[in-house]
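Enquirer: what follows is a predicted protein model with its sequence.
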Amino acid sequence: MSSTPASRTAPGDHRRALRRATWIATLGGFLFGYDTGVINGALPYMQDDLGLTPFTEGLITSSLLFGAAFGAVGAGQLADRIGRKKLLLILAGVFIVGAAGTAAAPGVGIMVLARVVLGLAVGGASAVVPMFLAELAPAARRGQLVTRDQLMIVSGQLAAFVCNAVIGNLWGEEGNVWRWMLLVATLPAIALWIGMNFVPESPRWLGSKGRYAQMLTALQKIRSAEEAQAEYEEIKGLAGTSRTGRLKDFAEPWLLRVLLIGMGLSIVQQITGVNAIIYYGTQILADAGFGTEAALTANIANGVVSVGAALLGIWLLGKVGRRPMLLTGLIGTSSMLALIGIASILMPEGTARGFAVLSMTVLFLAFQQGAVSPVTWLMLAEIFPLRVRGLGIGLSVFVQWMANFAVGFSFPMLMAALGISNTFFIFVALGICAVLFVKRYLPETRGLSLEEVERQMRTL
């Protein structure tokens, strides 16, 4: 078997193929970032054109998150049934339809419907892309390759912030400028659809379907001949008894424990309050003392720091364990939110307070995007065994998006009722609960193959 196409592959070709597959697949993460981040700058311009209230503002923002929850759980099951590659091709098409629909929406009702459709694609990508990357990656590089998805998510958010600032500052006086901000998202969606035609299917999914010859061929595209053969034998040993996961599988005590850890980890990632800043950062900065156009420009700093922090996080995951990295991130995010709340009480509204809040949101995002988010997405892709990986990740990410929905929907109303300080103090309290959960329940998975992680999870 090992003398098949791999022996005719030039040295280094498998590394280039793995790199290409990784970057193409993570266009799904880029779209996740752009479509969640673009609303940050589009909302102030929608308010007049669509006559928004705090309620409809929250509804438009959170409708994508509601769709994403169901997109995630549905995609998890579909990924197990039809494959990771085919599903990403389908999701690229949904991204195109949803983005075009939001840009063309004549009123709040159609906008909410189009955002739900777009959310199905965002949620599907959020579940499938890290799973796909984890199954393509060799064990020694899994942390760095899977967290490239997080890098692309924050790069998408940065691209949204930059597009918003450019469009808003150049054409902000014209009507319907927000439509162009939303329409830009169709471009990376088209690139994802084209690119996925040149990416191999997940070898582990092929193995779970008993398609061993195709599994070996896929491995030989992204591994050396020796690595492909060794990994083929290891995957086949577990995949041979595998089948598509079902909900009743989680009746097994150890699998139920893994599912609860995955769901808990998903909630931890959201209750830091990160998406309150991602979705409403422009308004937070405007309320702190910047004007709308100045806040759009200042908000770019949040995107730049998020990208830099994600790059740092990728490097750190090759050096330190998942648990200490996540705990450090959670302590950092809670501390920054506490400082934002205190500054909003003690400092008068104006430019000085605006810059103080901006500096603390930048540090908050450094901890979040450099530690909390990359570890969360990586560990969700690691902890579930092969036969329930798609379903388990889908259910966990469903919970994550529902928590995200709760934050996105309630934040404008909380701000209106309680003010920025008390709202952020709520997130500080939730952050303390997150630290306690991680210390008590989260296992360490660094340096283990996915098959070794499965054996560890059975014995927790």
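Expert: Thanks, I have it. Small disclaimer: the values here were computed from a predicted structure and weren't measured.
Enquirer: from here on, just use CA atoms for contacts and neighbour counts.
Expert: Noted.
Enquirer: you'd agree Asn302 is up against Met360?
Expert: No. Applying C-alpha atoms under 8 Å as the test, Asn302 and Met360 come out as separate, 10.0 Å apart.
Enquirer: one more structure, for comparison:
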Amino acid sequence: MVKLARVEDRPTPPEVYSWRVYANSLIATFAAVMIGYDSAFIGTSISLASFKKEFDLVDRPQANLDLIDANIVSMYQAGCFFGAIFGYPVGYYWGRKYGLFAAGLLFCVGAILQTVASDKTGLGIIYAGRVIAGVAIGAASNLAPIYVAEIAPPAIRGRLIGLYELCWQIGGVTGFWINYGVTRHIPESHKQWVIAFAVQLVPGGLLLFGSLFLKESPRFLVTRDRNMQALKNLSYLRHLPEDAPYVVEELREIQEAVEHERSLAGAGFFGPMKTVFADRRLVYRLLLGSSLFAWQNATGINAINYYSPTIFKSIGLTGASTSLLTTGVYGIIKLLGAVVFLLYLVDQLGRKLLLIIGSVGGAISMFYIGAYIAISDPTSNTSSTVDSGGRSAIAFFYIWTIFYSPSWNGTPWVVGAEIFPQHVRTFTQACMASSNWLYTFLIARFTPQMFSSMHYGVYIFFASLMVLSVPYVYFLLPETKTVPLERMDELFASDVKPWRAHAIVTQRMQENRRLQSGISTPMGSIKIEDQKLEIAQRV
């Protein structure tokens, strides 16, 4: 049984934190391994001489090469954007479990297409494979955080959704070091570049088969009036009997929340859309959640992920192996940061403070790197060694990673999965995921051109945006840690200031528990048998 530190919203039986909820969350979030792997391997793989020779790119003008590289990388994000939107009808009609299964199957198809590409097929099949894989990942990036948010106990919800970020970084580290290994140990050939493409099938296959063992979300089952199955699944996930007070109470809260949300716009495919756009508070949450992904990309993370060789070249590192080794260390730091985020920070410090700390530390680091490049112009240095200023710039790049990885890397996904009511969550998560991929597409598509024209200004640009994100987060984003999903509306009430909302809602929750604990008469309590009968009658 897991016994990591946690802050509970109510007294909770220890069985609730069993391996079952962790295992189901890990299977669902394993989709992120594929995302992290792609961000780590693709930029380096297409820069290999063996890849360029295979597809007759060696003698192309640099501007043409930049365009081809940007197209190969960004086709994936374009597919992700549309996949995140398609994830809404998939999640609505098929549920979370079979939606993730379909995403795993589609991803494997896309990965196979990329792997069989050669000089005979040309780049067209790679473009097609990346779009198809992107559609699958977009759908998975929609469904996985929703599923985890819906099955997670409030005290460890941030930690479990944070598994998505952990898997992302595991995939990233794998991608960085596989590229380093094939560059060092495999001669220049078709095999050298195709290995990295083929490895995509491993996480894709694991998601495909692992999703068959998932327990469907009890919240989704309640929306389909499958209440007895919801009770069985909730009992399994909480590792408690079906008549346990904790299980019955939680299911009652879910049912009441779903019934209330249905009354706002009615059931149906378009009901959630009408609910969101008819309520300006939900529109505000939609814009706020989407904007967090814009600020996440404003840190420069995806420019670094997809074009790390260009980044390190601008600092003064030369040689493919040296650049790949430095990038591999960067991936390890991101992984360690994700572990710290997952095990402690997200549910202890909370979401809001993490984002502010990440922005401040990241901005200072980016300003230093930009100033170094502006003053020293390391790309004009013909020496094969890096001077002390260059080493300090690399150090600040790693410092930036230390601040970014446990903050902006995973927190927007956690917040985006938390802040919406159940009845609209599949639709809003589609909006969250698609907005992330839209911003990522823009960065991936135009980063080569940005470095060609802005030079050190790219770092100053990202640093300045990180500074601007601090007041934005402080004044507009309420803290969500330990707040049950069913009480998120209170955080966004019009009469509550975002920077005070968490304290107010937490105080209300404590007062409600005190009142409930004072009710001891038979008329003030509900017997477990009566609750189970009521559940059965709703089927």
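Expert: Arrived safely. Here the structure is a predicted model, which means the values were calculated and not measured.
Enquirer: hang on, the earlier thing: ok, Asn302 and Met360 of structure 1, which is more surrounded?
Expert: Counted by other C-alpha atoms under 10 Å, Asn302 of structure 1 and Met360 do not tie: Asn302 has more neighbours, with 26 against 20.
Enquirer: which residues touch the more buried one?
Expert: Asn302 of structure 1 sits next to 158, 361-362, 365 when contact means C-alpha atoms under 8 Å, 6 or more residues apart in numbering.
Enquirer: tell me how many other residues surround Ala294 of structure 2.
Expert: Neighbour tally, Ala294 of structure 2, other C-alpha under 10 Å: 18.
Enquirer: distance of the counterpart of it in structure 1 from Leu52 of structure 1?
Expert: Matched to structure 1 by TM-score structural alignment, Ala294 of structure 2 sits across from Ile267. The gap separating Ile267 of structure 1 from Leu52 of structure 1 is 29 Å, by C-alpha to C-alpha, to the nearest Å.
Enquirer: same thing with Met111 of structure 1?
Expert: Separation of Met111 of structure 1 from Leu52 of structure 1 (C-alpha to C-alpha): 12 Å.
Enquirer: more neighbours, the two?
Expert: Met111 (23 against 18).
Enquirer: contacts only, for that one.
Expert: 60, 101-102, 105.
Enquirer: quick one: map Ser449 of structure 1 onto structure 2.
Expert: In structure 2, the residue matched to Ser449 of structure 1 (TM-score structural alignment) is Pro484.
Enquirer: count of neighbours near that match?
Expert: Residues near Pro484 of structure 2, counting by other C-alpha under 10 Å: 18.
Enquirer: cool, Ser388 of structure 2 as well?
Expert: Ser388 of structure 2 has 9 neighbouring residues, counting by other C-alpha under 10 Å.
Enquirer: quick check: it vs Pro378 of structure 2, distance?
Expert: The gap separating Ser388 of structure 2 from Pro378 of structure 2 is 11 Å, by C-alpha to C-alpha.
Enquirer: His190 of structure 2 now?
Expert: Separation of His190 of structure 2 from Pro378 of structure 2 (C-alpha to C-alpha) stands at 33 Å.
Enquirer: more neighbours: those two, which one.
Expert: Neighbour tally, His190 of structure 2 and Pro378, criterion other C-alpha under 10 Å: the higher count belongs to Pro378, 20 against 15.
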